[in-house]
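Engineer: The sequence isn't on hand, but the structure is:
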């Protein structure tokens, strides 16, 4: 809770200016979490790319299998953060565009950095993760098709999911 308060106030009594005035609390939280090791792509931009050329991007969901089963982006491949292996990507051309995502983008940024270290030249992290995707009104899927359910990772992260239905199983 202290982190939320700190993120929603100005630093040391300084008056916010410029970009800080237009940042949401979610944006401020992400600016603390992200290490800037992988460039981000906004959900609307990725959605446009996927509509125009659905197979042009390798989408990697870096959450757990339980999170993935609840919902994921259409066409995304599960790459479990806890058991990520570089050897799984031996046959993927290093020039293929890759977008990684998780709940909010912290775990996926770490996987993205590992992919860049493996020589992948075009890796992006979905800004705000699946939460921002759903909050922006974009669809997610499960084995039955379109769903409104999203696994919120934990009860602490649940407040950042403003749209959709939180589901832990």
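Structural biologist: Happy to help now that I have it. Quick caveat, the model's predicted, so the values are computed rather than measured.

Engineer: use CA for all of it now, contacts and neighbours both
Structural biologist: Noted.

Engineer: what about the closest residue in space to residue 39 that isn't next to it in sequence, distance to residue 146?
Structural biologist: Excluding the flanking residues, the one nearest residue 39 by CA to CA, 6 or more residues apart in numbering is residue 124, at 5.1 Å. Separation of residue 124 from residue 146 (CA to CA, to the nearest Å) stands at 24 Å.

Engineer: The structure to be compared is supplied as follows:
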């Protein structure tokens, strides 16, 4: 095989992993962290801290209503992803006071935008910390952690669209 054929073959083997595998979610996480240099919290770390007695978190889901209604993290509050800083603090300021805020969406892009905006706002010092959930609800779900809807625990997460939905792992 010449160099071009070897490269083409390697690309052929790697393409499905790059497009559809867990590796892709990791790449997306890294890209988001590069584009939005804010504190991130991993799904494992968040779960561990939520289960500890001293945890005082406010989970904020920045997805659309249909995404949130299909499933979300337990006790999460939905926030319009296009909310202004002023409106956010007016609506959630008291609820958020002195808490650690964790924003999430499907993979972390929409939530990182709002978290970054609020992190640099004049009211940011009224909360303990502002985080973006690395990998969003997709990483949470793929880690085997519970998501809920109005009926309780569910094995369903809104895929956002056909492409992004391929990042979700099926549960048995």
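Structural biologist: That came through fine. Computed from a predicted structure; not experimentally measured.

Engineer: TM-score, when you put one on top of the other?
Structural biologist: The TM-score (TM-score structural alignment, normalised by the length of the first structure) is 0.77; 147 aligned residues with a CA RMSD of 2.5 Å.

Engineer: still on that earlier bit, the residue nearest to residue 39 of the first structure contacts residue 111, correct?
Structural biologist: No - taking CA atoms under 8 Å as the definition, residue 124 of the first structure is not a contact partner of residue 111, at 10.3 Å.

Engineer: shared neighbours of these two, anything?
Structural biologist: residue 100 (CA atoms under 8 Å, 6 or more residues apart in numbering).

Engineer: The two: which is more packed in?
Structural biologist: residue 111 (27 against 24; other CA atoms under 10 Å).

Engineer: Could you look up the SS state of the alignment partner in the second structure of the more buried one?
Structural biologist: Matched by TM-score structural alignment, residue 111 of the first structure corresponds to residue 114 in the second structure. The three-state label given to residue 114 of the second structure by DSSP: H, G, I helix; E, B strand; the rest coil is helix.

Engineer: how far away is residue 114 of the second structure from residue 63 of the second structure?
Structural biologist: For residue 114 of the second structure, the distance to residue 63 of the second structure - CA to CA - is 11 Å.

Engineer: Could you name every residue contacting both of the two?
Structural biologist: residue 81.

Engineer: and the gap between the residue nearest the centre of the second structure and residue 55 of the second structure?
Structural biologist: Closest residue to the average C-alpha location of the second structure: residue 136 at 1.6 Å, with CA atoms, centre = their mean. Note on residue 136 of the second structure: its distance to residue 55 of the second structure, by CA to CA, is 19 Å.

Engineer: The match of residue 111 of the first structure touches residue 81, doesn't it?
Structural biologist: Yes - assessed by CA under 8 Å, residue 114 of the second structure is found in contact with residue 81 at 6.8 Å.
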